[in-house]
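K.L.:
Okay, here's the prediction I keep looking at, along with the sequence it came from:
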Amino acid sequence: MKTLVPFVSLTRRGVLSVGLLSVLVTAAGADTLAAAETSEVRQALMTNQHVEVFAKYCLDCHSTDASEAGVDLEGLPLTVSQDIATANMWQKVLNAINSGEMPPEDSEPMTDADKAMFLEALTDQMVIARKILGDSGGVIPLRRLNRREYENTVESLLGVRPDVSSLPDDQVGAGFDTQGASLFFSSDQLENYLETAKAALRLCLIPAEATASKTRRVEPETKQNEAYQKYLDMLLDQYERSLAWQAQDEKPPSEFGILDEYQAKKNLSQYQDWSPQLKEYLQRPETKTGVTLMMTIKAGGYTTVKLPTLFDSAPGKYTIRLRAAHYPGTESRFHYVELSSGYASSKKRVAWRKVTATLDEPEILTFEFDHKPGQREQLWLHQRTHQDRADKNLWTIHQKENGLGTPPGVWIDWAEVSGPEPDLAPTEAAQRILFERPEGVEEDRYAVEVLRRFAVRAFRGTPPDREFLKQLFGHYDANRKAGQTLVEALIDPLAITLSSPQFLYMVEEDREDTRQLSDTELAVRLSYLIWSSQPDDELIRVAMSGQLSDPAMLDQQLTRMLADAQHSHFVRDFVHQWLSMERLGMFQFDGVQFRSFDNATRENAREEIYQLFMHVMHESLPLGDLLKADYVVVNDVMADYYGLDPVQGHEFRKVPLPAGSPRGGLLGTAAVSAMGSDGLRSSPVERGAWVLRHLLNDPPAPAPPNVPQLGRLAGEVLSARELQKAHQEEPQCAQCHRKIDPIGYGLENFDVDGMWRNKEKITTGKARRKKIHQFDISPSGQLPDGTPFASYFELRDAISTRQDDFARGFTEALIAYGLGRPYGFTDQDLADQILSAAKAKNYSVRAFLDAFVHSRSFQSR
C-alpha cells in the first residue's frame, strides 16, 4: 500500500512547488494477519432473540421484496463487525430506532421492553464492532510532527520557540494528537511552515543587538491616585449638574450637559453607589505611598500596576520584584498578587504569589518571566480575578452589603523589573549552526557544510542525499548573488530543510515485512514519547554507536531522559489527553455562585493533576494512588482552596490529609469535579461517563443522535437525580443511563467547583426574583458489576479496588499515544505483557514505560 505525502520540490531559481513523494508503508500481509486474528477474538453479533424483534417491527417494510426507500434489511448479516458496510447499516438502524424515526407512526409501535432490549444489545455490539473494524492490524502509520512536537523540535534546533499560530492545531475529536491518520497535510500548509521557519531562523541567526540589563522601578501611586481622583471628579460633576437640572423647571437638560431624565437619574445613582469606594481609597494613608489592589466598578474593573513594557528587541529572563502587604480580614483569595501579560480581555495568567505580610512589616515577593525573542510583552500586577462579568457582579453584591464594594486584599508599595539576563539558547544554537569557518576553507564550501550539518541534525541523525543538498546550495547561491550577506543567504535553504518531509515527518524505512527499528529510528521514537521532541546529541551518539537497542543501555537512556526537564512534556501532553482535561477550559463558571473558582483556582487545579501524576511517577508509587491516596499534591493556592493547613509557597508538594478527607486521588480534585459540569450545574452523566472511561476502562457507548427533549418537564426545577431518572424513562436512553448515572450520583456531594456540599442548590430567576431551591443528596448507587455503595467514600473505595482495570486503561492509552495510532484488538498481547511486567513492580509508572519501550511493538516497524 502507498501513502502520498506532500513534499517541497526545489529548483535553482528558488521557486517552491508542491509535488508528491510516494512513501511505501508496510501493508503486505496486514489484511491476512488481521483476518486471522479477528477470527480468534469475539465478534460483534446479533442473536436470534434480537432477530425476532427486528423481524417483527422492520422486515414488513424493509425486506428483499418490499425494500421501502431502497432499504433491504432482510439480507443484513448478523455479524455486525463483518465489514465497514455492514456496521454502517447497523448504525443506521440504531440511529433510526433511537430517534423514533422507526418504526413509523402508521406501523405497530415497539413496546418499551422490546425497544430497550434491542437497543441495549445493538449498542453494545456496535462498541465491539468499532473496536474490531477500527483496528490498524498493528500497522504504525507514517505521521508528521503535531504542532506541539514541531514547536519543541524547532526550539531544540534554534533556541527560539516558533510562532505556530498559522499551523494546524491538530486537536483530534477522540484519541491522541499523535495519531498519524489524523495528522493531515495540505499543500497550502507548506508556505505556512516555510514562513514560520524563516521567522524563527531570523530570530536565531540575526538577533537584535543585546540590551544591557537594568532595573526599572514603578511607583504606582501617582498615576493610580490621579486616575481615581479624575474619575471621582467626573462622577461629582455629573452628580452636581444632574441635581442642578432637577432643582429647576425652566431649562432643558441639554443646557446642563445631560441627555435626558434617565441619564440624570443614572448620574445620581452612580455617584451615590461608586464614589464612597473611591473616596475611601484616596483617604487611606497607605495609598499615598503605594496602591491598594481592589475591584472597582469603573472601566478596567480592578486596580492594576502596569509594569515597564518588554520590547521584542530585548529578549531574555526578567525578574519582577514587589514590596507588598495584605489586609487582614478580607477573603483569603484576595491575598494573592496575580501576574498577567497582554492587553484587555486577552490577558494571559502567568503566575500567583501569596502575600503573607501585613502593613506594619511588608515583604518582598519575586516573579520570574522568560521573555521570548521577537515578542512584545506588557506585564501587569493585580488581584486574583475571574476576568469576566462575575467580578463586577460580586462588587455590586458587596457594595449593597457594606456600601463600598469588594474589600481590598493587597497593598503594593513599589514594583521593579530587572533584566534582561540574556537567554543563551539562541546564541548557542546560532554558534552551532554557523560554526567557525576553518582557515583556508572557501565560503561556498563552508555554506555547503553548514547546510549539511544542519540537515543531519534536523533529520534526526540521517544525512541528506546529495541532490537535496545540491538544491539547497542553489538557493543559497542565488541569494548570495542577489546581494544578501552569507547569513541572510542561508536562511531560505535552512527554512526549506525545516519544511521538508524528512523533518516534518517521523520517517521510518519501510519494508515488505515487520522489522526491527534501527537504533537511530528507536532514538527518535523514544525521544518523541518522553520529550515530544527530537533526540539530543547524547541519544543520537548512543544510537549511532549501535548501543541503544541493548536493553541495559536503553534503560540507562530512559532514566536520563526522565530526569531531564523535558520529560514534563510527556506528563502534560499525555495526561491532559488521557484524562480528557480539555473540558476544564470549555465552560465559563458562574463567578457569583462559585466565587473562589476564579482563574487562579482553575489553572492551579489543572496543574494539580499534572503534579500528582508526576509525584506518583517520580516516587515509584503505585498507579492506584491516582484512585485513592492519603495525601494531595498542592501549592498554596490549592491548599487554601481545599481548606487544608497553610502551605507556604507556590511550588507543588505532597501534603498529608486529615482522616475522613474527601480529597486524595483524582476523584477528590477540583479539576475532575469541574470537568463533570457545565459551569452551572454538576452533571452525573458526565461524571459517571468520565469514571467509566478513564478509571474503570469500561467506556459507555456514544450518545445516540437526536436525544429526545423532555418537554413535559419544561419549567420544572429538578434535582440532578430526578433529571437523570427522567432520561431513563426513554428506552433509547435507558440502557446507557442505567450504567452511567449511579456513579455520577456517588459524586454529587461535590459541587460544580469541587467543593463539598450536603445539599444540592439550584438558583432560578434574576436579581430580586432570584430563588434558591435545595435538594437532599442521595449518593448511593452501584457499579456496573453490581458492587453497591452508599456514599462517595464507599464509591471511591470500590473504584480503588479496580486498580487492574485502571492499569489496563492506562496501558491502552500509553500504547495509542506512543505508537501513533488507536489501540486495537491486535494490541491485546502487548497490553498483557506490559501489565504483567508493571504489576510485578507495584504498577509504578516507570514499570509501564520500561515494559513499553522494551516491547517488540515499540521497537519494530
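P.N.:
It's in. Residues are numbered from 1 along each chain as shown.

K.L.:
For the rest of this, base every contact and every neighbour count on C-alpha atoms.
P.N.:
Noted.

K.L.:
Tell me which stretches of the stretch 751-861 of the chain form strands.
P.N.:
Along the stretch 751-861 of the chain, the stretches classed as strands by DSSP state E, counting those that start in this stretch are 759-764, 771-776, 781-782, 788-789.

K.L.:
try it against this one:
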Amino acid sequence: MIHWTLNSIEMTRRTQIVIASLIALIAIPNLAQADLGILKQHCSACHTGPNPEGDFSLHDLRKSPDQKNLAHWVESLQRVRDGEMPPAEENKMTRQEVAELQQFLQKQIVLFEERVEQPLQTPPRRLNNREFENSVRDVLSLDHIGTHDPLAMLPGDTLHDGFDTHGESLGMSEFHLDQQVTAIRRVLDNVILSDEQPTSQQLTATADQMFVVDTDNRRRGDKTIRRDDGVELKDPEDQLYCENFPHTKSAGWYRITVKAKALDRHVYSQDKTGIYDDDPLILRMELGSRHVDLPLDEGAMQEFTATHWLAENTPIRFSFQTDGLRLIGNGNFKFQHRIAHDYIKTHDPDLYQRIVKEEVPNAKSRSTQPSHWVHWVPYWQGPRPLLSSVEIEGPFYQSWPPQRQVDLVGRQPTVANAAAILKPIAQRAWRRDVSDQELAPIIRLVESQSSSLGELGAIREGIVALFVSPSFLMLNSEDVTPEELFAVKFSYLLGSTTPDADLIARVRKGELDSFGAVRDELKRRIANGKANAFLREFPYGWLELDRINFMSPDVDQYPLYEKKRLNEDMVNEVLALFRHVAENNRPLPELLSGDYSFVNADLAKVYGLEGVPSDSVLRKVTFGDGKRGGLLGAAAFLTLTADTLSTSPIHRAVFVMENFMGIHPSPPPADVEILEPDVRSARTIREVLDAHKSDASCAACHLNIDPFGYAFENFDPVGAWRDEYIDVSQRADADEAGNSKKRRDRTPSFEAIPIDASSTFVSGAQYKDITEFRQLMQSDSSRDRFVRCFVTKVLTYANGIEPENFTEVESIVKQSASHDYNSIETLAAIIHSPLFRECKTSESER
C-alpha cells in the first residue's frame, strides 16, 4: 500500500537485518579466510557486542541461509550489488573485496536452494470474476455473455497488491457459489431458448416517440427538446429512450438503424465547452450492460446500422458521451448556459438587450441577474447530438432453434445422447480430457431432472453442473497433466480465459517446449489480440491504477482533474505506454525512464506541452527536457501517490521502491516507540521529515527511503510541474497607529518557497533534480533491479503467489539481459521458466 504515515516506514527488523546479515556470516566456520576477513574488517565494529547498531544481533541470522532468513540473504546481496552496504561514508572496501563478497553471498544462496530443492509450485485458486466471465463466454462459444448483465450479483474480488489473481485473496463461500449458480443460469437463459419462436416486428421511433430522462429515470415533466428533425441530447447526464420500444421482449438478433447528426460543433470556443474541435461527438447506444459508440461529424444526417444479439428485457438507451460541458461552476451541466450569455452579449448585442429588457424581468426565476444561467437556456448553442430516428427490427433468427444453440446442444437434444452433448462442453470447461466415469454423476443428474424439466431443461441443468464443478471454478488443480497445466496457465496469463483447442493440441505435441517456440507464440498472440487482457490487466494491477481516485486532487485547486475526467486519460496513458513497449518489443527499461509517452490535448495541459493536436487521441510524444517520459513521469503514478492538496516524497518513494525496484520497506515493530518532534515551524515536507529524522531510529530508515521520493517534489498532485511551494498564511495588517487589526480583518499572505528536489542515496549516488534522478535509474544496477521487479510481478500475476526461488528469477533476468532486455524475450523467458511451467507439488512431496 502506498499511503503510509511517517511512523509506518521506520527502522525495522526486515530493513536493518540486511546489514546484520553480512556480519552473521562470521559465525560460519567453513568460510574462506578472505571472506571472513572482509566481514570482520568492514562490519564487525558496528554490529557486534551487547548494543549492535540498529539493535540487531548476529544471532538473528543463524549460521547460514534457511527457509526463514533466505529473503534477508537475497536482500543483502542486492544491497551490496547496489553499493548501499556498507554505507558510502563508511565504505572502505576495494572493488575486488566487493566482488568477492557478492560472489560469496550469491553462492551461498544458490547452494541453499539446490540443497533444499524448494517446490516450484502454482497453488490452486478460484477463477476471478473477469476470468469467470471470459471462460463462460468462450466455453459456450459466445461473443458476449449477455446484455442483461448476468454476473452483476457476483461478489467483488479482493485485490492483493493490485492483482486480482492472488490465490489467498480469492475467497470462496457458499454464498459465492450460490451466486455463481444463479449467474450461470442467467447466462443460459440467453443461450438455450425452449419456447416457440418469437414473432419478429419492426418499429420506428421518431421525435414524437422519444423521451429524455436523467440518470435516475425521473421525467421531471417532459424535458425532451424536440425539433422537426429529431430530439436533442444536451446534458451528458441525460438518457433518451424510445417509448414504443423500451426494451426487448425476447432474446434474439436485432437490427438497429440510427439516424443522427452533430449540432453546432463550432459555435462556442473549445476552451469554453471542453469539447475539442477535432473530436467527433459520440452518441452512445446503450444495449443493457453493453454499449456501442457512434461518432458524429458535423454536416448531414448520418445513418448507422448494425445487428446485435440482445437478451430478453434488454433496455435500449442513448446518451451523449463526453468529458466536456462540465468546466463551469461545480461541473453541473446547467451552468454551461452561461456561455450563451457571454456569446450573445459579444456577438449579437441587439438580441442581448432584448433578452435583458424583456425576458429577464418577466422570468419565473427569482434571479434578476442577466448573467444567471437560467435566462439563457433556450439560446444555448453548444455541441450536442441530435437523434432523428431509431428503427428496430427483431427478434429474428437464421434458423430455429438459433444456430448458436444448435452448435452447443444440437437441434433436438435428448437425455439419451446427453453424454455426447455434454462431454465436449465439459472438456472445454474443465480445460482437459474428461473420462466417462467423471461425467457419469452429471449424466445421472440430467436423467433425474428430465421428468420435471423436460429433456432440454435437464441438459441445461447438466451444463450448469459443469460450470459449478471445482474443475471449472478452480485453476491449477492436481487433476491435470503438466501439458494441460501449461496450456491453461499460458492462456489465462495472456487472455484471462480458457485455452482454445489449437493451443492445447500444440502443447500436447510439444510444439511449445522451447524458448523460441514460446517467444514466437507470444508474438503471434500479441499481434492478433489474444494477449489484450494481459496488456491491460497486468499493468493496471501492477501499478495499482484502481487507486488513482483514492485521494483525488482537490477540485477547487485542480478543477480539470474532475471536470475533464483526467484520471481516465492518465490511466490510458500508462496502458498505451505498456502496450507500445510490448507490441514493438522494446527494452523493458524504457517503461521506467524512456524519454517518451502517450499524450492527448488534456494531458498536454498538465504537462505544459505545446503543439499537441486539439483532440482526445493519445499520441506518442518525445520529451526533450529530461524531466518526463516513461512511468517515472506519468501523471497516473504522480497522482495516485499524492494527497488531495499536497504531495509526499514518502508516498512516492515507497511506490517506486515496491513497484519499480522490488524493495519492501516494512512498518516498525510494535515495541518501538517513536516520539514525534515539534514540526509547527516547518514550512515544507523536507523540513518536516528532517525534524522527524532527529530520532536516530527514524533516521536510519529514512536514509534508505527518502532518496526515492524527493526527486518528484517538482510535480504537484496532478503531475504538473512546479518550481515553488506556495505557503499561504494569515497576515494581520496594522492600522495607522501601528496596532494589529482584528482577526476577521486578516488577509492571506502568499510566500513562494523554492523546491529542493535533491537527495543522496546510501550508496553515495547523488542527484540535484528529477533529471539526474532519472539518469541514476538508468544505471546498470537500477536497470537490473527494475527488470527483476518486473519478472517478479509477472510471476506473481501468473501464479497467484510471489516467487521465492532466487536462482530461477536470476536466471530469467540473465536471459533477459542476453536479449537486451526486450519485452517479448523477457516474457518468453518467464513463461518458459520452471517457475511458470512446473506443476504444483502435493503436500506429501514437500
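P.N.:
The structure has been received and is ready for your questions. Worth saying up front: this structure is predicted, and the values here are computed from it rather than measured.

K.L.:
hang on, the earlier thing: from the strands of the stretch 751-861 of structure 1, which stretch is densest packed?
P.N.:
strand 781-782 (a mean of 21; mean count of other C-alpha atoms under 10 Å).

K.L.:
hang on, the earlier thing: so which of the strands of the stretch 751-861 of structure 1 is nearest E509 of structure 1?
P.N.:
With respect to E509 of structure 1, and counting by C-alpha to C-alpha, the nearest of these is strand 781-782 at 50.9 Å.

K.L.:
In structure 2, which residue range corresponds to that closest one?
P.N.:
Under TM-score structural alignment, strand 781-782 of structure 1 corresponds to residues 759-760 of structure 2.

K.L.:
Can you tell me what sits against that stretch?
P.N.:
Contact with stretch 759-760 of structure 2 is made by D706, P707, Y710, A711, Q766, Y767, K768, as judged by C-alpha atoms under 8 Å, 6 or more residues apart in numbering.

K.L.:
picking that back up, adding distance to F503 of structure 1, write the strands of the stretch 751-861 of structure 1 out as JSON lines.
P.N.:
Converted to JSON lines, these look like this (distance: least, C-alpha to C-alpha, whole Å):
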{"stretch": "strand 759-764", "distance to F503 of structure 1": "54"}
{"stretch": "strand 771-776", "distance to F503 of structure 1": "59"}
{"stretch": "strand 781-782", "distance to F503 of structure 1": "51"}
{"stretch": "strand 788-789", "distance to F503 of structure 1": "53"}
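
K.L.:
which element is T3 of structure 1 on?
P.N.:
strand 2-9 (DSSP states H and E).

K.L.:
no, scratch that, I was asking about A260 of structure 2
P.N.:
strand 252-263.

K.L.:
Quick check: the helix or strand following that strand compared with structure 1, mean distance?
P.N.:
As assigned by DSSP H and E, the chain's next helix or strand after strand 252-263 of structure 2 is helix 270-273. Helix 270-273 of structure 2, aligned to structure 1 and superposed, deviates on average by 4.9 Å (mean C-alpha distance after the TM-score superposition for structure 1).

K.L.:
Just the buried positions in helix 270-273 of structure 2, please.
P.N.:
Q270, K272, T273 (16 or more other C-alpha atoms under 10 Å).

K.L.:
Reformat those as JSON lines; add distance to D229 of structure 2.
P.N.:
Listed next are the buried residues of helix 270-273 of structure 2 as JSON lines, based on distance: C-alpha to C-alpha, whole Å:
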{"residue": "Q270", "distance to D229 of structure 2": "26"}
{"residue": "K272", "distance to D229 of structure 2": "27"}
{"residue": "T273", "distance to D229 of structure 2": "24"}
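
K.L.:
nearest to G299 of structure 2, of those residues?
P.N.:
Proximity of the buried residues of helix 270-273 of structure 2 to G299 of structure 2 was ranked by C-alpha to C-alpha; the top entry is Q270 with 18.2 Å.

K.L.:
quick one: secondary structure of the residue nearest to the closest one when sequence neighbours are not counted?
P.N.:
Leaving aside its sequence neighbours, Q270 of structure 2 sits nearest to Y276 (C-alpha to C-alpha, 6 or more residues apart in numbering; 5.3 Å). Secondary structure, DSSP: H, G, I helix; E, B strand; the rest coil: Y276 of structure 2 is coil.

K.L.:
close enough to count as contact, Y276 of structure 2 and Y268?
P.N.:
No: the pair Y276 of structure 2 and Y268 does not pass the contact test of C-alpha atoms under 8 Å, sitting 10.6 Å apart.

K.L.:
Show me which of these two is the more surrounded one.
P.N.:
Shown here are Y276 of structure 2 and Y268; by other C-alpha atoms under 10 Å, Y276 has more neighbours (22 against 19).

K.L.:
can you pull the contacts of the more buried one?
P.N.:
Residues in contact with Y276 of structure 2, defined by C-alpha under 8 Å, 6+ apart, are Q270, S614, D615, S616.

K.L.:
So which of the residues you listed sit within strands?
P.N.:
Using DSSP state E, no member of the contacts of Y276 of structure 2 sits in strands.

K.L.:
any idea which of these is closest to L263 of structure 2?
P.N.:
The closest of the contacts of Y276 of structure 2 to L263 of structure 2 turns out to be Q270 (C-alpha to C-alpha; 14.3 Å).

K.L.:
middle-most residue in structure 2, spatially?
P.N.:
Centroid-nearest residue in structure 2: Y540, 2.3 Å away (criterion: C-alpha atoms, centre = their mean).

K.L.:
Now name the helix or strand holding the counterpart of that one in structure 1.
P.N.:
For Y540 of structure 2, the aligned position in structure 1 is H576, judged by TM-score structural alignment. Element membership of H576 of structure 1, judged by DSSP H and E, is helix 568-578.

K.L.:
leaving aside the residues next to it on the chain, what's closest to the residue mapped onto I812 of structure 2 from structure 1?
P.N.:
Under the alignment (TM-score structural alignment), I812 of structure 2 pairs with I834 in structure 1. Leaving out its chain neighbours, the residue that sits closest to I834 of structure 1 by C-alpha to C-alpha, 6+ apart is A851, at 5.2 Å.
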